[in-house]
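In: Below is the sequence, then the predicted model.
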Amino acid sequence: MVTYFESSLNQISVHKVGNKMQDEYFTLSDHPLRINDELLQNLLMQYFLKPFEKVNEVFRLIHSTDDLELNEIFHFVKQLFGDSSKFHDISQQITRHLFDVSSHPKIKGGEVYITLFDNVQIEGEVLQAIGVFKSETKETYLKVYPDGDGFSVAYEQEAINIQKLDKGCLIFNTEEEQGYKVVVIDQTNKSAGDAAVYWKDDFLKLKVRNDQFNQTTNYLNLYKGFIEEKIDEEFEISKPDKIDLLNRSMKYFKEKDTFDFEEFSEEVIGNEVAASSFKEMIQTYESEFDVEIGDTFEISQQAVKKQNSNYKSVLKLDKNFSVYIHGDRKLLENDFDEEKGMSYYKLYYKEEK
């Protein structure tokens, strides 16, 4: 999604922000960071930009009133894209804003890096981008070095692993009226309740862009939820039949270029009542999250590949067996043995591999 082989780090300012709920404060530097070491600059580029190479979801900056100017980050980056001479001053304002929303007791303090990049590529466009990054996790590193006729070992505490970016976002100078193109990384606080959403929701205020990647992802997630949780309310359906329905849906998305609900209902679901129930589930989702998925859209194979690992085709039988069902459901039969008082499956196959 994001490539940076032609990119350059134009400006960078570093500040530090704590957690106001823990009586911590923020520290603002007086001037931008000056980097004369080419190797250090390359390491920073790797630290900041490499994690975005595998990010596919694109977001927009939003505000609940629909007035983008009320989104603090939008307001700041719009000024920056218009006049980069204000860079350091605006980097301080962004840091103050981050401190203001760091109000959950589980949010960790850390260094904040505000950057201005040139020539970062996203979706085929080479653009200027503003980056906001935060390092929260510190590690201890050992350093072995020659010492006379042997070696000595030293260590450095509270160091940053450049292979692990905790939090970051890139805001690209394009589609300003829609809230810019934004990509996000958040590796920490994933299970920390309210603390897990402050980066995307409170600090940046983001909404996923409704493109083919997200339409494909939403449909596959909704269908999986429908088969695993909803369909039992209206039908008695066995676990192998559920797996078969999931396998057929994944096959459809892998083989088709365009999704069509009527076609999907006929070829995959195969039941009008179930298709109608699934349609209602989609409409509820669209209404609740204020997003339109649509009955037809171009299928994103990137999204299909990403979701494929979530579609489990495993039938678990007690703690003794796990049966992987990949093909014809008709080659699997289920029955009950009265003498043993146990259920059993019969599998048909032509050859053993």
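Out: Arrived safely. Residues are numbered from 1 along each chain as shown.
In: use CA for all of it now, contacts and neighbours both
Out: Noted.
In: residues contacting Ser91?
Out: Contacts for Ser91 were tallied using CA atoms under 8 Å, 6 or more residues apart in numbering; they are 13, 114.
In: Which of the helices or strands spans it?
Out: Using DSSP states H and E, Ser91 falls within helix 87-101.
In: can you give me the helices for the stretch 151-300 of the chain?
Out: 212-225, 239-255, 261-264, 272-289 (DSSP state H, counting those that start in this stretch).
In: Format these as TSV; extra columns: mean neighbour count and distance to Gln178.
Out: As requested, these are exported to TSV (neighbours: other CA atoms under 10 Å; distance: least, CA to CA, whole Å):
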stretch	mean neighbour count	distance to Gln178
helix 212-225	19	17
helix 239-255	18	29
helix 261-264	14	28
helix 272-289	14	18
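In: A further structure is provided below for comparison with the first:
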Amino acid sequence: MFFHQDASFEQLSIHRVGNKAQDEFYVLSEQPVPFADDEVLPGLLMQYFMSPFAKVNEVYRFMHPNEDLELNEVYHFTKKFFDGKMDFHSLSEQLAKHLYEVSSHPKIKGGELYVVHLKNVQMEGDSQEAIGIFKSENKETYLKVYPEQGGFQLDYEPEAININKLDKGCIIIKNEEEEGYQVLVVDQTNKSQEAIYWKDEFLKIKIRNDEFNQTGNYLKVVKNFVNEKLEESFEMEKADKIDLLNRSMNYFKEKETFDQEEFEEEVLGNPQAISLFKDYKSNFEDDFDAKFEASFDIADKAVKKMESAYKTVLKLDKNFHIYIHGKREYLEKGYDEEKGRNYYKLYFENES
């Protein structure tokens, strides 16, 4: 868990990074921004930069396809700064140049790049030093109202930044250096193919495979397997899919530790389904470079996060919704020849 309430800004440098494919350029500032005597700006910047990370749970690490971390540009320059071999402003300049080089898609927006040196951020219970990298791409127009000669005057500020809408950002925690540091990421504009350059081209990161990600990813694999793959080999009614998803979710909610063989036996049961699931899971591991352990501690926060994605509602035309939470055997499906309609029969003891 990440907390920034006790954090402080040590240094801040701002540069402008254009789109290389559009023949735009980068503009480097000559020195860091002086804000030590400003009583308002640090608080506004803290809100702008840090607030989006309050609900971030996924932790990433830097990586490189050649498995040599020093070839990852952001990791390389950040490590030099943490090791005292590069000053802060030089670090910010190198990061701006690297971002410019990977901004090669014609739809990537130019914007300001902010690099921040942070002290006393709280990560998983420990106070740490960190580097923050943030980019603003989208501007808005703000109205300004001020008193003038017994009345009010109206003006506006074009191309202004909304401090409640950070476009892109990452925080690099000075911890677990040999594994690629702890990296937190937000990307509010990652809605199209060109936007993935922030994570894939600029940062080059992969998810840290801890219990939170093990739990969340396993639940994702189960959900996708049930909804996309299982019916290719088995004739399954919608209620059967919901029942299987319910049993999967209940396993993770009721257990403290995940056990692969136990899960497959208690939840999937069918040997053919287990074999199909293993193949499906293996493909996920290969595609996302995320190896599942045979046993791991279940992270409650990851379970709660995924619970809303597990649909337990059976929708019948536009008239009825049946919420299925268990007891699949108390639900029967049939067809009424006289009415020419499908029907469900539900058995219960009490009505409330």
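Out: Cool, the structure landed. All values reported here derive from a predicted model rather than from experimental measurement.
In: ok so, going back, with distance to Asp118 of the first structure as added columns, please give the helices of the stretch 151-300 of the first structure in a markdown table.
Out: As requested, the helices of the stretch 151-300 of the first structure are exported to a markdown table (distance: least, CA to CA, whole Å):
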| stretch | distance to Asp118 of the first structure |
| --- | --- |
| helix 212-225 | 26 |
| helix 239-255 | 36 |
| helix 261-264 | 42 |
| helix 272-289 | 34 |
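In: His97 of the first structure is nearest to which of those?
Out: helix 272-289 (26.2 Å; CA to CA).
In: Just checking the distance from the helix holding Ser91 of the first structure to the centre of its chain.
Out: Distance of helix 87-101 of the first structure from the chain centroid (CA atoms, centre = their mean, to the nearest Å) equals 24 Å.
In: Which positions within it qualify as buried?
Out: Under the neighbour-count criterion of 16 or more other CA atoms under 10 Å, helix 87-101 of the first structure has 87-88, 90-92, 94-101 buried.
In: The helix or strand that comes right after it versus helix 87-101: what angle between them?
Out: Heading C-terminal from helix 87-101 of the first structure, the first helix or strand you meet, by DSSP H and E, is strand 110-122. Comparing the axes of strand 110-122 of the first structure and helix 87-101 via axes from the mean of the first three to the mean of the last three CA atoms, to 10 degrees yields an angle of 120 degrees.
In: just checking, Asp257 of the first structure touches Glu298?
Out: Yes - at 6.1 Å, Asp257 of the first structure and Glu298 qualify as touching, with contact defined as CA atoms under 8 Å.
In: quick one on the thing from earlier: from the buried residues of helix 87-101 of the first structure, which single one is nearest Ile227 of the first structure?
Out: Val101 (38.6 Å).
In: so who does the residue lying closest to Val153 of the first structure once chain neighbours are set aside touch?
Out: Spatially, and ignoring its direct neighbours in sequence, Val153 of the first structure is nearest to Val144 (4.6 Å; CA to CA, 6 or more residues apart in numbering). Residues in contact with Val144 of the first structure (CA under 8 Å, 6+ apart) are 151-154.
In: Make TSV from these and add neighbour count to it.
Out: Below are the contacts of Val144 of the first structure laid out as TSV (neighbours: other CA atoms under 10 Å):
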residue	neighbour count
Phe151	9
Ser152	10
Val153	10
Ala154	9
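In: Where strands are concerned, which of these count?
Out: Among these, the residues falling in strands (DSSP state E) are 151-154.
In: hmm, back to that, ok, average deviation of the helix holding Ser91 of the first structure from the second structure?
Out: By mean CA distance after the TM-score superposition for the first structure, the fitted helix 87-101 of the first structure averages 0.7 Å away from its aligned residues in the second structure.
In: State the distance from Lys255 of the second structure to Phe296 of the second structure.
Out: Noted for Lys255 of the second structure: a distance of 11 Å to Phe296 of the second structure, by CA to CA, to the nearest Å.
In: who's more crowded, these two?
Out: Using other CA atoms under 10 Å, the more surrounded residue of Lys255 of the second structure and Phe296 is Phe296, with 17 against 12.
In: That one pairs with which position in the first structure?
Out: With TM-score structural alignment as the criterion, the equivalent of Phe296 of the second structure in the first structure is Phe297.
In: and its match, what does it touch?
Out: Counting by CA under 8 Å, 6+ apart, Phe297 of the first structure has contacts 212, 215, 258-260.
In: 6 Å - rerun?
Out: 258-259 (CA atoms under 6 Å, 6 or more residues apart in numbering).
In: how far away is it from Asn218 of the first structure?
Out: 12 Å.
In: And Thr27 of the first structure, by the same measure?
Out: Where Asn218 of the first structure is concerned, Thr27 of the first structure sits at a distance of 41 Å (CA to CA).
In: Tell me where the stretch 51-200 of the second structure has strands.
Out: Ranges of strands within the stretch 51-200 of the second structure are 60-62, 111-123, 126-136, 140-148, 151-160, 168-173, 182-187, based on DSSP state E, counting those that start in this stretch.
In: will you turn those strands into TSV that also has distance to Thr312 of the second structure?
Out: Output for the strands of the stretch 51-200 of the second structure, formatted as TSV (distance: least, CA to CA, whole Å):
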stretch	distance to Thr312 of the second structure
strand 60-62	31
strand 111-123	35
strand 126-136	39
strand 140-148	41
strand 151-160	44
strand 168-173	34
strand 182-187	30
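In: so Glu39 of the second structure sits in a helix?
Out: No - using DSSP: H, G, I helix; E, B strand; the rest coil, the assignment for Glu39 of the second structure is coil, not a helix.
In: so how far is Leu166 of the second structure from it?
Out: For Glu39 of the second structure, the distance to Leu166 of the second structure - CA to CA - is 22 Å.
In: Pick out whichever of the two has more residues nearby.
Out: Under the neighbour definition other CA under 10 Å, Glu39 of the second structure and Leu166 were set side by side, and Leu166 has more, 23 against 9.
In: Next one: that one from Asn138 of the second structure, what distance?
Out: For Leu166 of the second structure relative to Asn138 of the second structure (CA to CA), the value is 9 Å.
In: Also Thr189 of the second structure?
Out: Thr189 of the second structure is 9 Å from Asn138 of the second structure, by CA to CA.
In: now do Glu129 of the second structure
Out: 29 Å.
In: again, but for His15 of the second structure
Out: His15 of the second structure is 16 Å from Asn138 of the second structure, by CA to CA.
In: more neighbours, those two?
Out: His15 (23 against 17).
In: Mind telling me what element that one is part of?
Out: Going by DSSP H and E, His15 of the second structure is in strand 8-17.
In: Pull up the aligned stretch in the first structure for that strand.
Out: Under the criterion TM-score structural alignment, strand 8-17 of the second structure matches residues 8-17.
In: quick one: that stretch to the second structure mean distance?
Out: Stretch 8-17 of the first structure sits 0.4 Å off on average (mean CA distance after the TM-score superposition for the first structure).
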